[in-house]
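A.B. asks: The sequence and its predicted three-dimensional model are supplied below.
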Amino acid sequence: MRILQISDVYFPRVDAVSTSIRSFLREFEAKGHGVTLIVPDYGARADVPAEDVIRVASRSVPFDPVGRMMKPARVLELTERLRGAEYDVVHVQTPFVAHYVGRALARRLGVPLVETYPTFLEERLHHYVPFLPEDWVRFLARDFSRAQCNGVDCVVVPSTAMAGVLKRYGVDTPLRVIPTGIEPHLYDGGDGGRIRAQSGFTPDQPVLAYVGRLAHEKNLDFLLHVLRTAREKLPDLGLLLAGEGPAERHLRELAQTLGLAACVSFVGRPDDLQDRRDCYRAGDCFVFASRTETQGFPLLEAMACGIPVVALSAMGTADILKGRRGSLAPRDDVSDFAAEVVALLKDPERRRRLGAEGRAFVQEWSASAMAERMLELYADACSASLAFTRAAAR
């Protein structure tokens, strides 16, 4: 099968979308399928030799210092160049320029259009335009999402909760729940001691770890308040924040205000998977407080590293946390969350058991299995026997 994928985000920008795309891409190619990927040019390369990546000239994005947006004129040139190409399906990974490029290409190529809905836009957008009324921004996000999802042949969502949200919006396009899979063997090993030393934490000091974007929608203020509360019982407790993003300055100021500046370490964005693995292993447990995740892939990464997870069960994380295997899911309350963290850190045997449970659990979320589900979706979209016939009406 020949697959054309388009995204507004890809490496060297490190986030869940980039990670998901590369995970599926590697599996498709390992199974003998061809994939071409159209993404913005960041001015630096993070492609591997096996990848067929077309980089499109791009410009900076307001309110997102590391974001890039493909230039429309260059995109139009590309659609003309690909007019005669042979692909079986077009898969759009993000809802912005990529969506409109994907629609144009699917029409010209006469193939089905699949789109992944990767971000809970209603809960995210208002953080980036705080000068606009929040209710109006939420309405706009819902209306935008409904229109985009109803303009394609099938929508992929990474969790059952996200599928429910889109149905409530009035999306009537077929929905498939296909989360991003993980390759557990890639998380073997790791040198958490290196990150601890760089961060000023001692080898035996209790440390909470968070690995991910430092974004307002990640609810990281909550974790700082958890840290302050937990330190009443564990005075030497520290917090490691591995990532970058628009909320970093605010978080540094809040840590200072709460008297936590000396026990919170901002280590920056991990450079690669080895760095990410080391950051996870630097923690005695992984903490996660986002209420708006479409999946919660960092939870799986932490489990693959054998690190117990303490996280809020909300939206996409609920699918991962529902069995409580390798994880704890406190109530959405600072005191309750802090109490769970303290109890876990005081019980090494429980941490070991949860870590082992997590490593076993992630085997059920393998990248290979999720790629097979995606390929089945592509085959269904291409099959004349199914009701994926919207391309003719677009």
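C.D. replies: Sure, I can see it.
A.B. asks: going forward, measure contacts and count neighbours with C-alpha atoms only.
C.D. replies: OK.
A.B. asks: wouldn't residue 332 be in contact with residue 312 here?
C.D. replies: Yes: using CA atoms under 8 Å, residue 332 is in contact with residue 312, at 6.3 Å.
A.B. asks: another one to put next to it:
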Amino acid sequence: MNGVVRTLQKMQAELEKTGHAVKLISPDLYGSIPCPTYPEIRLALVRPGAVGAEIAGFRPDAVHLATEGPLCLAARRWCLRSGLPFTTAYHTHFPDYVARRTGLPASWFWRYIRWFHGPASAVLVSTRSVRQQLRAHGIAQVRAWGRGVDLAAFTPQAVPPAFFADLPRPIQLYVGRVAIEKNLEAFLSSRRPGSKVVVGDGPARAALERAYPHAHFPGAMFGEALAGAYAGADVFVFPSRTDTFGLVMIEALACGTPVAAYPVTGPVDIVTPETGALAGNLDEAIAAALLCDRAACAAYGRTFTWESSARDFLSGLHAIGRERMDSAA
């Protein structure tokens, strides 16, 4: 479970709510292997023809490739062979992410990004700064696709976890994958007094628990429990430098909790002076964010809806046309 998966789940629900039929072709349908250095992610082992048969059998009006992994590579190849248009999405700073895990230059992986997204009718991206970055790397056909919050669940009235009552204030919260690319060491080594809470799980959790014994690692939370963690915190800290958006930031804001982050892609497109603080020094960002008005944060957070996100998604799709689909099938 991560931001990409949650976004796709919400898109499916919103599209079906308005009468669209959605077929999700995902790695659980095929044999798979664990991703090197990230075993929680499974990489599908599949031939283009097998994916093509699934697409052709559904006879879709549009095809969207969600990620740059093996399954979408197979779908991409089949669509190109069949002459069918498709859209893609750029969810993560893949070159920076892989560079951190391999130690190789990010420029090497930008070549792959340009190759993968080059034939797409449109590349759907979440923020203006990501659109600018892709254009700077030679990917011109970018379209806006915003994100949303479940406003029924994420509210300032959510009940905080019981253990928050015993923690020294201010409570500084992180929510998300506990992995190297999230830069959690920067948060956990910050010098602000109070309590640090890391909600989530991932491959780096055990090592971080050993290295930072005074931090609190309650594990993954969902639904009402997660909303309560957001609402009960004094500041939400987002130390990542590689995310393109960060759903957790707008969820925290909807619960009335200000955001502290670095001035990088994602936070610069979301956080305003009234709803958080951005600084090259995370301690400074946390201190400034703690002064923000929580009511203003909640009001701003409510402007992000999954309904508007689904409208963005639909407007970015490329209609195939029935004759072209019939010929491909």
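C.D. replies: Arrived safely. Being a predicted model, the structure only gives us computed values, none of them experimental.
A.B. asks: related to what we said a few turns ago, which residue of residue 332 and residue 312 of structure 1 possesses the greater neighbour count?
C.D. replies: Each of residue 332 of structure 1 and residue 312 has its neighbours counted (other CA atoms under 10 Å); residue 312 has more, 21 against 15.
A.B. asks: To which residue of structure 2 is residue 23 of structure 1 aligned?
C.D. replies: Aligning on TM-score structural alignment places residue 23 of structure 1 opposite residue 10 in structure 2.
A.B. asks: Just list the residues touching residue 183 of structure 1, thanks.
C.D. replies: Contact analysis of residue 183 of structure 1 by CA atoms under 8 Å, 6 or more residues apart in numbering lists 366, 367.
A.B. asks: Map it across to structure 2 for me.
C.D. replies: Using TM-score structural alignment as the criterion, residue 183 of structure 1 maps onto residue 150 of structure 2.
A.B. asks: So for the residue most central in space within structure 1, what's the nearest residue that isn't a sequence neighbour?
C.D. replies: The centre of structure 1 sits closest to residue 16, judged by CA atoms, centre = their mean, with a distance of 2.5 Å. Leaving aside its sequence neighbours, residue 16 of structure 1 sits nearest to residue 297 (CA to CA, 6 or more residues apart in numbering; 7.0 Å).
A.B. asks: how close does the one you found get to residue 15 of structure 1?
C.D. replies: 10 Å (CA to CA, to the nearest Å).
A.B. asks: Same check on residue 155 of structure 1?
C.D. replies: Distance from residue 155 of structure 1 to residue 15 of structure 1, counting by CA to CA: 20 Å.
A.B. asks: Compare the two (neighbour count), which wins?
C.D. replies: residue 155 (26 against 15).
A.B. asks: which element is the alignment partner in structure 2 of that one on?
C.D. replies: Using TM-score structural alignment as the criterion, residue 155 of structure 1 maps onto residue 123 of structure 2. Counting by DSSP states H and E, the element that carries residue 123 of structure 2 is strand 122-125.
A.B. asks: And that strand, what does it pack against?
C.D. replies: Other elements packing on strand 122-125 of structure 2 under the criterion 3 or more CA pairs under 8 Å, 6 or more residues apart in numbering; DSSP states H and E are strand 87-89, strand 142-144, helix 306-316.
A.B. asks: And the contacts of the next helix or strand after the second one?
C.D. replies: Helices and strands here follow DSSP H and E; after strand 142-144 of structure 2, the next one along the chain is strand 171-175. Contacting residues not belonging to strand 171-175 of structure 2 are listed as 164, 194-200, 229-230, 232-238, 248 [CA under 8 Å, 6+ apart].
A.B. asks: what does stretch 120-135 of structure 1 give?
C.D. replies: Stretch 120-135 of structure 1 is contacted from outside by 63, 137-139, 141-142, 145, 162, 216-217, 292-294, using CA under 8 Å, 6+ apart.
A.B. asks: let's see 7 Å
C.D. replies: Stretch 120-135 of structure 1 has contacts (CA atoms under 7 Å, 6 or more residues apart in numbering) with 63, 137, 138, 141, 142, 216, 217, 292, 293, 294.
A.B. asks: quick one, what contacts the first one?
C.D. replies: If a contact means CA under 7 Å, 6+ apart, then residue 63 of structure 1 has residue 128 as its contacts.
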